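[1] Here is my input, please return the structure:
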Amino acid sequence: MSGHSKWANIKHKKAKTDAIKGRIFTKLAREIMVAARAGGADPNGNFRLKIAIDNAKAANLPNDNIQRAIQKGAGAGEGANYEELRYEGYGPGGVAIMVELMTDNRNRTASEMRHLFSKNGGNLGETGSVSWMFTEKGQLDVPKEDLKMDEDEIMLLALEAGAEDVASEDESYEIFTEPDSMQEVRQVLLDSKIPIENVAINLIPVNRVEIADIEQAKKIIKLIDSLESHDDVQKVYTNFDLAESLEDADL
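    Down below sits the predicted model:
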């Protein structure tokens, strides 16, 4: 379903770099705010908020920041009123790109997204132009470090709990579920003392487009980096994969 690609590994390593820089803290706090606003400030009755808090703690977001984000989302104190949006488009080589973001100014963000796509050799599309190339799946990342189960054992446990697929990456196992099954699978893993690094509903490409040209690959990655660096952007999804010939390329 996913994983087993050099691009997946690049994204995983890049996410760690972003966390070191602190950029991801803003995205995590924003997700907590929106989750609290949508479903209330009690994580026991708001699964989205519970997951957002768990992910924030896994990334070492300070507890004070977490509590402030919950309070702002629940209406205590002043804070921007964020709305969730998705933008769709094409990158160099015709690869599909989906952008999830939270913004307090829809018009400004639309203009800036259009500029970023155009500047980096892409095109912002209409709603529905590429979304059909992706499917929503729950994703749970289990770090391999200090894990006392081997790949077969973790796969059997996950599948018996209701997961659809398990992919092995360099540093973690990616467990995929139907969105409605994610909470149940997560609980089975926790009950089995399995550490979970990240839990989310992600967009998984139905089919991947292989890119073998290094210059084209660089342009795609530059566009994705530009989008991910935007303050309003939470996640960027794409359906491209790097050809084996680029395995050792400097990207």
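[2] only C-alpha atoms for contact and neighbour calcs from this point on.
    Noted.
[3] For residue 188, which non-adjacent residue is spatially closest?
    Counting by Cα to Cα, 6 or more residues apart in numbering, residue 161 is the residue found nearest to residue 188 once chain neighbours are left out, at 6.4 Å.
[4] what sits against the one you found?
    Residue 161 makes contact with 184-185, 188, according to Cα atoms under 8 Å, 6 or more residues apart in numbering.
[5] For it, give its distance to residue 144.
    Distance, residue 161 to residue 144, by Cα to Cα, to the nearest Å: 19 Å.
[6] can you check residue 176 too?
    According to Cα to Cα, residue 176 stands 16 Å off from residue 144.
[7] Repeat that for residue 210.
    28 Å.
[8] now do residue 6
    Relative to residue 144, residue 6 is positioned 18 Å away (Cα to Cα).
[9] again, but for residue 24
    22 Å.
[10] Tell me which of those two has more neighbours.
    Neighbour totals were compared for residue 24 and residue 144, and residue 24 leads with 21 against 17 (other Cα atoms under 10 Å).
[11] Quick one: residues contacting residue 78.
    residue 72.
[12] That one: what secondary structure?
    Three-state assignment for residue 78 (DSSP: H, G, I helix; E, B strand; the rest coil): coil.
[13] what residues are up against residue 199?
    Applying Cα under 8 Å, 6+ apart to residue 199 gives the contacts 51, 55, 138-141.
[14] hmm, who's touching the strand or helix carrying residue 112?
    In this structure, residue 112 sits in helix 106-119 according to DSSP states H and E. Helix 106-119 is touched from outside by 87, 89, 91, 103, 123-124, 223, 226-227, 232, with contacts defined as Cα under 8 Å, 6+ apart.
[15] ok, now with 6 Å
    The contact list for helix 106-119 (Cα atoms under 6 Å, 6 or more residues apart in numbering) reads 123-124.
[16] structure for this one too, so we can compare:
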Amino acid sequence: MAGHSKWKNIQRRKNAQDAKRGKIFMKHAKDIYLAAKQGGGDPDMNPSLRLAVDKAKSDNMPNDNIDRAIKKATGNLDGANFEELTYEGYGPGGTAVMVEVLTDNRNRTASELRHAFSRNGGNLGENGCVAFMFHRKGYLVIEQSTTEADEDSIMLEVIEAGAEEMETADGAYEIYTDPDDFQSVKMALEESGFTFATAEVTMIPETLSDVDKDSAEKMVKLVHMLEDMEDVQEVYHNLNADEEIMDQL
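    As a prediction, the model looks like this:
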């Protein structure tokens, strides 16, 4: 999990400094739209929607934007029909990459993804080419600075809440859950007074891919290019580089 943690720490810093708020809100709106379309517009009865709304609020998305996305999905407003797709490929140095998108035009999205991969030394692959290298997990991060509880006390709370694993790294407690248990674990820990720097269901690589500095630089450019695409919701990969290189990037 350490390589994943290292990348997530970089991503948290990147997200905190990201000035492209409109693009972030658009991605949240699509996520909310899809969750409401599939499971209904009531967050109390739709865990996927509740998670999407929580993530949007954590980025300070206005309530009006959230409500509009839900109304579009439930037929109360006119809007485009989106579909959720996952693309797979290989990045520089043979790294595995998975890209989750929400799009109203799959041909446009596939073309843009193919361009991003080829421009940065990778290639878009067939479905299933790298999916077996990842598994889906709930992921919660409690910053040590936000709690006075010690590690042993938090571990007991985490176990009692039903989580699978907890690790301590880079000034934070990282908690992993079964995806089906994510919401119940999150709610139990919230009731115990904990707040989260990150709370999401994500893809964790089974194995990490070691690359040199040149490949690492190209990989970071690829990830940033993918994340800047309007249709892209999430990017997962198994990059592992020297810690000094990752700090520089």
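[17] TM-score of the superposition?
    Once superposed, chain against chain, the TM-score is 0.93 (TM-score structural alignment, normalised by the length of the second structure); 248 aligned residues with a Cα RMSD of 1.8 Å.
[18] picking up where we left off before, mean deviation, the helix holding residue 112 of the first structure versus the second structure?
    Here the mean offset of helix 106-119 of the first structure against the second structure after fitting is 1.0 Å, by mean Cα distance after the TM-score superposition for the first structure.
[19] Look through the second structure and tell me its longest strand.
    strand 134-143 (DSSP state E).
[20] what's the average distance of that one to the first structure?
    Once fitted to the first structure, strand 134-143 of the second structure is off its aligned match by 1.4 Å on average (mean Cα distance after the TM-score superposition for the first structure).
[21] I'd like to know which elements the longest helix anywhere in the second structure is packed against.
    Ranked by number of residues, the top helix in the second structure under DSSP state H is helix 21-39. With contacts defined as 3 or more Cα pairs under 6 Å, 6 or more residues apart in numbering; DSSP states H and E, helix 21-39 of the second structure has these neighbours: helix 47-58, helix 63-73.
[22] ok, residues contacting the first one?
    Right, helix 47-58 of the second structure. Outside helix 47-58 of the second structure, the residues within contact range by Cα under 6 Å, 6+ apart are 28, 32, 35-36, 43.
[23] The shortest one too?
    Contacts to helix 63-73 of the second structure, defined as Cα under 6 Å, 6+ apart, come from residues 29, 33, 36-37, 41, 77-79.
[24] chain center to that helix, what's the gap?
    Remark: helix 63-73 of the second structure is offset 21 Å from the chain centroid, using Cα atoms, centre = their mean, to the nearest Å.
[25] which residue packs closest to residue 96 of the second structure, ignoring adjacent ones?
    Computed as Cα to Cα, 6+ apart, the closest residue to residue 96 of the second structure that is not its neighbour in sequence is residue 90, at 4.9 Å.
[26] How about the contacts made by that neighbour?
    By Cα under 6 Å, 6+ apart, the contact list for residue 90 of the second structure reads 96-97, 122-123.
[27] Also residue 33 of the second structure?
    By Cα under 6 Å, 6+ apart, residue 33 of the second structure lies in contact with 69-70, 73.
[28] re earlier: could you redo the contacts of helix 47-58 of the second structure as TSV and give each row neighbour count and distance to residue 65 of the second structure?
    As requested, these are arranged in TSV below (neighbours: other Cα atoms under 10 Å; distance: Cα to Cα, whole Å):
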residue	neighbour count	distance to residue 65 of the second structure
28	24	9
32	30	10
35	24	15
36	25	14
43	19	15
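[29] now those in JSON lines, with distance to residue 239 of the second structure?
    Below are the contacts of helix 47-58 of the second structure laid out as JSON lines (distance: Cα to Cα, whole Å):
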{"residue": "28", "distance to residue 239 of the second structure": "25"}
{"residue": "32", "distance to residue 239 of the second structure": "29"}
{"residue": "35", "distance to residue 239 of the second structure": "29"}
{"residue": "36", "distance to residue 239 of the second structure": "33"}
{"residue": "43", "distance to residue 239 of the second structure": "35"}
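[30] Residue 17 of the second structure: which of the residues you listed is nearest?
    For the contacts of helix 47-58 of the second structure, the residue nearest residue 17 of the second structure by Cα to Cα is residue 28; the value is 17.2 Å.
[31] What residues does that closest one make contact with?
    For residue 28 of the second structure, the contacting residues are residue 56, by Cα under 6 Å, 6+ apart.
[32] that older thread, so which of the contacts of residue 90 of the second structure wins on neighbours?
    The most crowded member of the contacts of residue 90 of the second structure, judged by other Cα under 10 Å, is residue 97 (30 neighbours).
[33] Assign it to helix, strand or coil.
    Residue 97 of the second structure is classified as strand under three-state DSSP.
[34] Report how many residues lie close to the closest residue to it other than its chain neighbours.
    Leaving out its chain neighbours, the residue that sits closest to residue 97 of the second structure by Cα to Cα, 6+ apart is residue 237, at 4.4 Å. Neighbour count for residue 237 of the second structure, taken as other Cα under 10 Å: 26.
[35] check which helix or strand covers residue 222 of the second structure.
    Counting by DSSP H and E, the element that carries residue 222 of the second structure is helix 213-227.
[36] What's the average distance for that helix when superposed on the first structure?
    Helix 213-227 of the second structure sits 0.8 Å off on average (mean Cα distance after the TM-score superposition for the first structure).
[37] Check which element follows that helix along the chain.
    Note on helix 213-227 of the second structure: by DSSP H and E, the next helix or strand toward the C-terminus is strand 232-237.
[38] Can you name every helix or strand that the next helix or strand after that next one contacts?
    Proceeding N to C from strand 232-237 of the second structure, the next assigned helix or strand is strand 239-240, under DSSP H and E. Under the contact definition 3+ Cα pairs under 6 Å, 6+ apart, strand 239-240 of the second structure sits against strand 209-210.
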